[in-house]
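Trainee: Make a model of this:
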Amino acid sequence: MASKPEICSSSAASTVFRPGTLVEISNNVDGYYGSWFTGKIVRCLRGHKFVVEYDKIMVDDEGTKGLQETVNRSQLRPIPPEEIIQDFQVGDEVDAYHNDGWWKGRISESFGGGMWAVYFKDWSEQQAYSDEQLRRHHKWVNGSWIPPFPQQDDDTEIKETAREKAPETVTGDKVDFKFKPGTLVEVCSEEDGFKGAWFCATLIEPKAGWKFEVEYDSFVDDEDDYKLLREEISIFHIRPVPPKTDDIDEFKVLDEVDAYYRDGWWVGVVSKVLGDSKYVIYFINSNEEMEFQHSELRVHQDWVDNKWVMASKV
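Mentor: Predicted structure coming up:
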């Protein structure tokens, strides 16, 4: 017998994600990581899941019926407010409208006349976009946008929900991070099966084409087991080592964390608290769940606009 749909509770999340609400949906299918597509909530299910219907992804050739699928709450966010000023610069993290969705990238070059080259690290390629096809990149974390939208001052339902129900969002100070040989960093990989993970490395020397040679801390060279592996990595795949955060006695369901696995830190969401300092972590990029000890987890932080940001604990 099929389980009954769960009636949406009065929590902050269900207030924002009620049936009929317009949302953006992230897709964890391979090749779509980092993209967001518009749709609406059809109904709530048990276990923090929702049935959604896409606006632009259709199930028929005539384009009259939107695709419906079940997604986790971590794959949903409200429609971002429109920004009044779009003053882009080289190096900005942006979302580019491509193939009916918004894809995360970084502006790598200005062509002038409102045209920009955007570099997508998951594809390792650049494409040209106009001002109208770009928006500044933001994340929806615990009921708040990071970085915040400065013009979001009206008494909208989302703002009231974030203010009254959700933890405050904390933004760290600017970090003076320079690409210098010998600097300890974390590096993300482009290879299938490794997306969503960060690996410790050391900067060795700059290379042409916005790249830097790095030496991994935990990977050895296939041709010489006595040497650590070195690779040329795009600077857009490199970030400083995250600062140490206050110790967390216990993580909660839906906390965003990094889990240490296969010599790297993989971003995920706590889906179950098992007790005895054990948790089940859901990884959106691979659509998998795994069990971890508390000591194998750290608070997730994002490197945004040369500073570390995270959701505070209350």
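Trainee: Only C-alpha atoms from now on, for both contacts and neighbour counts.
Mentor: OK.
Trainee: Helices of the protein, start to end?
Mentor: Along the chain, the stretches classed as helices by DSSP state H are 12-16, 157-165.
Trainee: What residues sit buried inside the first one?
Mentor: Going back to what we said before, that points to helix 12-16. Residues of helix 12-16 classed as buried by neighbour count (16 or more other C-alpha atoms under 10 Å): 12-13, 15-16.
Trainee: Looking at the helices of the chain, which is nearest to residue 265?
Mentor: Minimum separation from residue 265 across those (C-alpha to C-alpha) falls at helix 12-16, 27.0 Å.
Trainee: Which residues does the closest one contact?
Mentor: With contact meaning C-alpha atoms under 8 Å, 6 or more residues apart in numbering, helix 12-16 is reached by 8-9, 78, 143, 157-158, 161-162, 165-166.
Trainee: From those, list the buried ones, please.
Mentor: Buried, going by 16+ other C-alpha under 10 Å: 8, 78, 143, 158, 161-162, 166, out of these.
Trainee: Throw these into JSON lines and include distance to residue 284, thanks.
Mentor: Converted to JSON lines, the buried ones among the contacts of helix 12-16 look like this (distance: C-alpha to C-alpha, whole Å):
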{"residue": "8", "distance to residue 284": "23"}
{"residue": "78", "distance to residue 284": "18"}
{"residue": "143", "distance to residue 284": "19"}
{"residue": "158", "distance to residue 284": "24"}
{"residue": "161", "distance to residue 284": "25"}
{"residue": "162", "distance to residue 284": "23"}
{"residue": "166", "distance to residue 284": "22"}
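Trainee: to compare against the first, here's another:
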Amino acid sequence: MATINSCFFNNGRLKRKKIEDDRSSRVSSTLHSPQEESAHEPVSQSNKPTKLRIICRTQNSKPAIFQKGARVEVRTDDEGYHGARYAATVIGSAGEDKVLVQYDTLTTDDQKQQLVEKVHDSTIRPIPSISVREHRFNMLEEVDAWYHDGWWLGVVNKVLDKFKYAVYFWTTNEEIEFHHLNLRSHQEFINEKWVSSFSRPKVAENARLKKMKLQTAGNTLMVDYLSGLNVEIAYGTGRYLSTWYPAVILRPVSNQMYLVSYRTLKSNDGPELVEEELDVLSIRPAPPIIQRAQQFKPNDAVDAWDVNGWRIGQIRTAMDFKYEVYFWATDSVVEFQHAYLRPHQDFIHGAWLGGYDE
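Mentor: Just a heads-up that it's a prediction; the model follows:
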């Protein structure tokens, strides 16, 4: 596996969220009442006292995925590991909303034993169903790549010879080469079913939400671009800038024009990536990578990875690292998982503004 661009990953300890240990008791009771002797004779009470028998059965209501011995994948959103998943085995309960897992490929700091951690239920899913991919992956197809002892979500950026691919990771703005055998089709576990490629269902339309005009640096000029520089290309309709698409500078065309190659947009007549000459005002450098380990909050400004680009929006609701994001450009609300979001940043007068404060 050859590296096209060096990938930035921090060597930190993984943090996890936890799962719920919920037990319920079912109580059934049998009450022995006096019998009536006859409609014409007085009712006689038995000398024996009334007996109340209570049968208690403790039932474990936790799904099988959280039971001891279950094979799972654990997601992390730590900086440098954003959205990666690691195989593990559940080895016990760890209290409310938590279980204890032992990782297959992660070890302790001294590398003498397998890493054991408490994790939250929102970070756990079953091991995906195994599907053998006999034919080649396609351009712009979402895949999981085996990298640094875990599965990393990316998109096929180039289909190369000898069953190799260049995979683009939007969380790090990097492109890395992988062999076919080190990739798998991306699947999401939605409503207890495996769905190939991530499905972002439309949650709601809310025309009453006030439109927000994005403040952009329209007069900021970008100069001295170098060939091979990672950039993002602005797209929008009307008065709204709606999306940033990742691209790379190929070469300057004139003083204010550059030829760029999009990383995730394919031409209509073939598998080649789109190349386009653009004015400098439509281009900005790729923003610094900010990976949000904490859950986003309502009203946070975010970019959501959707349809091969970063759509600009705002968190409407947040729960268990899933969000409803409002897009003012289309006046719509769409649901996203945490790994598909990044803090929104603006490039104004040569400086990055935004992100988030810890």
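Trainee: Redo the contacts of helix 12-16 of the first structure as a markdown table? Include distance to residue 123 of the first structure.
Mentor: Listed next are those as a markdown table, based on distance: C-alpha to C-alpha, whole Å:
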| residue | distance to residue 123 of the first structure |
| --- | --- |
| 8 | 38 |
| 9 | 40 |
| 78 | 26 |
| 143 | 30 |
| 157 | 37 |
| 158 | 33 |
| 161 | 36 |
| 162 | 34 |
| 165 | 38 |
| 166 | 34 |
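Trainee: and of the residues you listed, the nearest to residue 61 of the first structure?
Mentor: Of all the contacts of helix 12-16 of the first structure, residue 78 has the smallest distance to residue 61 of the first structure: 28.2 Å, by C-alpha to C-alpha.
Trainee: distance of residue 197 of the first structure from residue 76 of the first structure?
Mentor: Using C-alpha to C-alpha, to the nearest Å, we find residue 197 of the first structure at a distance of 21 Å from residue 76 of the first structure.
Trainee: thinking again about what came up before, which among the contacts of helix 12-16 of the first structure gets closest to residue 106 of the first structure?
Mentor: Top of the list for closeness to residue 106 of the first structure, among these and by C-alpha to C-alpha, is residue 78 at 22.3 Å.
Trainee: which one in the second structure is aligned with the closest one?
Mentor: Here residue 78 of the first structure is matched to residue 126 in the second structure, going by TM-score structural alignment.
Trainee: Pretty sure residue 69 is one of the things its match touches, is it not?
Mentor: No - with contact defined as C-alpha atoms under 8 Å, residue 126 of the second structure does not reach residue 69; the gap is 11.8 Å.
Trainee: For these two, list the residues in contact with both.
Mentor: Common contact partners of residue 126 of the second structure and residue 69 (C-alpha under 8 Å, 6+ apart): none.
Trainee: what's near enough to touch the corresponding residue of the first structure for residue 157 of the second structure?
Mentor: Using TM-score structural alignment as the criterion, residue 157 of the second structure maps onto residue 108 of the first structure. Contact partners of residue 108 of the first structure, counting by C-alpha under 8 Å, 6+ apart, are 90-91, 116-119.
Trainee: run the last query once more with 10 Å
Mentor: For residue 108 of the first structure, the contacting residues are 89-93, 116-120, 126-128, 210, 236, by C-alpha atoms under 10 Å, 6 or more residues apart in numbering.
Trainee: Point me to the helix or strand that includes the closest residue in space to residue 299 of the second structure that isn't next to it in sequence.
Mentor: Nearest residue to residue 299 of the second structure, sequence neighbours excluded (C-alpha to C-alpha, 6 or more residues apart in numbering): residue 315, at 5.0 Å. Assigned by DSSP states H and E, residue 315 of the second structure belongs to strand 309-319.
Trainee: rewinding a little: can you lay out the helices of the first structure as TSV showing distance to residue 49 of the first structure?
Mentor: Output for the helices of the first structure, formatted as TSV (distance: least, C-alpha to C-alpha, whole Å):
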stretch	distance to residue 49 of the first structure
helix 12-16	11
helix 157-165	20
